[in-house]
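[1] okay, sequence plus prediction incoming.
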Amino acid sequence: MMLMLWFPLDLCPDVAGFGLHTRILEMSNTDRNWMYERLDADGFISPIFRKGLKNFIEFACSNPSFMDGEKIKCPCKKCLNRPYREVEDVMLHLCKFGFIPNYYLWDRHGEKTTACTSSQKDDTTMSLNEQHEPSYREMVLDVAGPDFMTRHIDEEPNPEDKKFFDMLKAADRELWIVYQKAIPWLIVYMRQKKLIQGLGLLVELIDCCMYGCMLYWRGDKDLDQCKFCEAPRFKKSRNSFKCSRVPFARMHYLPLTPRLKRLYASQATAAFMRWHAQDHGHDTGVMCHPSNSEAWKQFDVIHPLFAAEKRNVRLGLCTDGFQPHGTSGSQHSTWPIIITPYNLPPSMCMKEPYMFFTAIVPGPKNPKQKLDVFLQPVIAELKDLWEEDTVTYDVSLRQNFQMRAALMWTISEFPAYGMLSGWAAKRSKDILV
């Protein structure tokens, strides 16, 4: 059986980024079996699925009457063709969860026909691996994006990055076989915990002075009281006069370097990290991205060695305080510190997945002029990224390189700008004194 679909010229407009025009689609009985052959023998996203997924996205974006602006319906097993999502999010969901069963006819995306292939697969014919996707693989894809693995690697990843690639293979181990061998659940749990730690995105907990005078960090990590105000570090135990090991205040710090390296471990982002150095044909004098600014160009002139490696990362830092309990709740000021890589194009760099939550300043009081105390770990890591090369694997070019990073800007409202700079800000005159 051969089904011919013809789309009139007025129904197939050119779509930006896809260049899709009038075409004749020929579908045999097995043309869309790729939809349910997501993983190859090694457990990676199969090439045939990636190719078919690209064709599906092109088709879905060629029917604006079935879209919500630039969003399309997500046909994954989780969304079930109900919500509209960004194209990148739909690709990620389909790589994580797969297509809903028997969606061979793309009628929710504009395919108009009364018949479809006669060999649609039944749910029971799907492989066990396809129906019961390991949760670990979903966590890895959450971090890395949909297309991050490739089976043909020209250069072997460095030992540190290789752990991340090995984690996908480890995630495919069938735990039900382990259970059948009567291994205690505690041992299985510890193995799972160790596997998750392979992501390498851990959180550092750093004790603070209750008044924000200092951090118990690096050379001061063993102190029991503040070296400025002599306030105790730990709370007293209720049952005795001895101090417990529970600190009065503690900040959370998420190291930046591992997440920058993950941008190059993902096929979904690695190539876009060089976007800023490409010619995009913008009009002279029009700034569409920070790379068009005079500050960026002047930085390249002052630091030519840094600019010579297009994969070096340009960063922006922003912070501001808010009350998590609202104005009607208890007064509690919390200050998140967010860092954004500006190598990415405008459509990506300002989206939530690429705004890295790096640290949180504990409350309940506003840190005011002591904000720099809590920025110490951030500044130390930024200095290391500037002064020292970090061996990173670029999956798009399949090679290792020496990555560096530079903080280009800080972004905040005017009072917070005064706190970050250490200057006094007068809001009424909009000046720093």
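    It's in.
[2] can we go C-alpha only for contacts and neighbour counts from here?
    OK.
[3] what residues does the helix or strand containing residue 187 touch?
    Of the helices and strands defined by DSSP states H and E, residue 187 is found in helix 185-197. Applying C-alpha atoms under 8 Å, 6 or more residues apart in numbering, the contact partners of helix 185-197 are 136, 167, 170, 171, 178, 179.
[4] what's the following helix or strand after that helix?
    In N-to-C order, the element after helix 185-197 by DSSP H and E is strand 204-208.
[5] quick revisit: may I ask which of the contacts of helix 185-197 has the most neighbours?
    residue 171 (21 neighbours; other C-alpha atoms under 10 Å).
[6] just checking, that one touches residue 138?
    No - using C-alpha atoms under 8 Å, residue 171 is not in contact with residue 138, being 9.6 Å away.
[7] sorry, back to before: quick one: which of the contacts of helix 185-197 is nearest residue 97?
    Proximity of the contacts of helix 185-197 to residue 97 (C-alpha to C-alpha) peaks at residue 136, which lies at 12.3 Å.
[8] now, which of the contacts of helix 185-197 sits nearest residue 336?
    The closest of the contacts of helix 185-197 to residue 336 turns out to be residue 136 (C-alpha to C-alpha; 28.0 Å).
[9] one step back: and the furthest pair within the contacts of helix 185-197?
    Using C-alpha to C-alpha, the two most remote members of the contacts of helix 185-197 are 167 and 179, lying 20.6 Å apart.
[10] longest helix in the protein, by residue count?
    When the chain is parsed with DSSP state H, its longest helix is helix 47-61.
[11] buried sites along that helix?
    47, 48, 49, 50, 52, 53, 56, 57, 58, 59, 60, 61 (16 or more other C-alpha atoms under 10 Å).
[12] all helices of the stretch 201-350 of the chain, in order?
    Under the criterion DSSP state H, counting those that start in this stretch, the stretch 201-350 of the chain contains helices at 257-265, 294-302, 304-308, 346-349.
[13] and among the ones you listed, the most buried is which?
    helix 257-265 (a mean of 21; mean count of other C-alpha atoms under 10 Å).
[14] quick one: list the elements packing against that one.
    Other elements packing on helix 257-265 under the criterion 3 or more C-alpha pairs under 8 Å, 6 or more residues apart in numbering; DSSP states H and E are helix 135-144, strand 390-394.
[15] before we go on, here's another structure to hold up against the first:
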Amino acid sequence: MEEDRSWMYNGRRKRNQVSADWILKTTDFLDRAFSRDTSGDGVMCPCNYCNNTRPQTRDTMRKHLFKHGFRPEYTVWVYHGESDSDPTRDDVLRQRTFDEDGDAEVHRMDDMVDDVRDAHISVEEEEPEPIARAFYEMLTASNQPLHAHTEVSQLDAITRLLAVKSQFSISIAGFDALLNVFGALLPQGHKLPLNLYEAKKFLSALNMPYEKIDVCPKHCMLFRKENSEKTHCDKCGESRYMEVQNSYGEKKQLKFPMKVLRYLPFIPRLQRLYMSEPQAKQMTWHKYGHRYHPNKIVHPADAEAWKQFDPDFSEFASDARNVRIAIATDGFNPFGMGAASYTCWPVFVIPLNLPQVFASRNTTCSSV
């Protein structure tokens, strides 16, 4: 049965005005939190000011809690003993959804949620960078039950519904209508979003940026940086935008590009690989990973080209965390063989540090 922790907020009306029950249970909380502090470096402070981002001593944390109170909705103490390593956590707040065929869309959504849950708080004094902070807030939210009478977390509920929307191609209006029906059926005070916009906003920490770049229809140049304002290709003279002809035979450009490159920046994706402690360790596998077949090439690091690269670039090779990548490209036609031979040319960027079983999951792709 879930422990009632409403005392964290009901027992403190304002600064230094707290109930005896609040003092007693806050002391118990401090005892529990600092019983795990074997290093003496302090414990993440859950006050409304530190927001679980700064380690503090017991005395300082006690003062902060009296002054600022607990951060909102911190009823599952993920930073103070109720971490994702707890044996009951998967049973209580993690209920995977699989359809009868083991739908791949649901599996991918579950993998995405797992990646977020793998994120670990830094024990350093400075504030986390904005991307990391968003992940940590998402981690906390993932442990909030959808309502008081369920074992399904808010994050699980939203990701499951979005997976179903994608699987069955539900329209935005249809998805919003479903959320309204579900919301009316749930108990008062539930945390299900009102519409698709609110659902995507909740998952915004999972989003990865991408950039759309206009391209010459004949692939001569990109309209970016110093060429971002040009309307025609410097080499072939082709129009950047679609053109229409008026009744006088004059051509006019519309604001619809003829061809677009979708570029997924590589650096944010590399940063995400290092935001999960288990995955960050895997990023050094190429150097420290165990080979069960030492006489066979089981990883590109076992090949002669890799071994020759290390002495040629010894400074880069000295740190196993430096990322080595492979780039591959080929064209394909997503609309069937009846159309043009090639309509898409994806460029795949593959991190080679990882064991090969993980590398395919973390491939970055840009396409024209």
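    Here it is on my side, so go on. Being a predicted model, the structure only gives us computed values, none of them experimental.
[16] and the biggest strand by length in the second structure, how far from the chain's centre?
    In the second structure, assigned by DSSP state E, the strand with the most residues is strand 251-257. Its chain's average C-alpha position is 37 Å from that of strand 251-257 of the second structure, according to C-alpha atoms, centre = their mean, to the nearest Å.
[17] hmm, who's touching that strand?
    Contacts of strand 251-257 of the second structure (C-alpha under 8 Å, 6+ apart): 214, 215, 240, 241, 242, 243, 244, 245, 246.
[18] 6 Å - rerun?
    Here strand 251-257 of the second structure makes contact (C-alpha atoms under 6 Å, 6 or more residues apart in numbering) with 240, 241, 242, 243, 244, 245.
[19] for residue 212 of the second structure, see how far away the first one is.
    Plainly put, residue 240 of the second structure is 14 Å away from residue 212 of the second structure if you go by C-alpha to C-alpha, to the nearest Å.
[20] what about the two, which has more around it?
    Neighbour count, other C-alpha under 10 Å: between residue 240 of the second structure and residue 212, residue 240 has more, with 24 against 14.
[21] how near is that one to residue 210 of the second structure?
    20 Å.
[22] check residue 254 of the second structure too.
    Noted for residue 254 of the second structure: a distance of 24 Å to residue 210 of the second structure, by C-alpha to C-alpha.
[23] likewise for residue 144 of the second structure?
    Residue 144 of the second structure is 30 Å from residue 210 of the second structure, by C-alpha to C-alpha.
[24] kindly report the same for residue 177 of the second structure.
    Taking C-alpha to C-alpha, one finds residue 177 of the second structure at 30 Å from residue 210 of the second structure.
[25] same thing with residue 356 of the second structure?
    In terms of C-alpha to C-alpha, residue 356 of the second structure sits 25 Å off from residue 210 of the second structure.
[26] helix, strand, or coil at the most centrally placed residue in the first structure?
    Nearest to the mean C-alpha position of the first structure, by C-alpha atoms, centre = their mean, lies residue 353 at 4.2 Å. Three-state assignment for residue 353 of the first structure (DSSP: H, G, I helix; E, B strand; the rest coil): helix.
[27] list the contacts for it?
    Residue 353 of the first structure neighbours (C-alpha under 6 Å, 6+ apart): none.
[28] the stretch 251-400 of the first structure: strands as residue ranges?
    313-319, 335-341, 356-361, 390-394, 399-403 (DSSP state E, counting those that start in this stretch).
[29] what range in the second structure matches the last one?
    Taken onto the second structure by TM-score structural alignment, strand 399-403 of the first structure occupies no residues there; it is unmatched.
[30] likewise the second one?
    The aligned range for strand 335-341 of the first structure in the second structure is 345-351, by TM-score structural alignment.
[31] touching that stretch from outside, list them.
    Contacts of stretch 345-351 of the second structure (C-alpha under 6 Å, 6+ apart): 324-331, 363-368.
[32] what's the offset of it from the middle of its chain?
    With C-alpha atoms, centre = their mean, you get 20 Å for stretch 345-351 of the second structure.
[33] and what of stretch 281-297 of the first structure?
    For stretch 281-297 of the first structure, the gap between its own C-alpha mean and the chain's C-alpha mean amounts to 26 Å (C-alpha atoms, centre = their mean).
[34] for that stretch, buried residues please.
    Quick answer for stretch 281-297 of the first structure (16+ other C-alpha under 10 Å): 290, 291.
[35] what's the first-to-last distance across it?
    With C-alpha to C-alpha applied, stretch 281-297 of the first structure spans 17 Å between its terminal residues.
[36] report the separation between residue 274 of the first structure and residue 209 of the first structure.
    Going from residue 274 of the first structure to residue 209 of the first structure by C-alpha to C-alpha gives 42 Å.
[37] between the two, which one's more packed in?
    residue 209 (24 against 17).
[38] aligned partner of the more buried one in the second structure?
    By TM-score structural alignment, residue 209 of the first structure lines up with residue 216.
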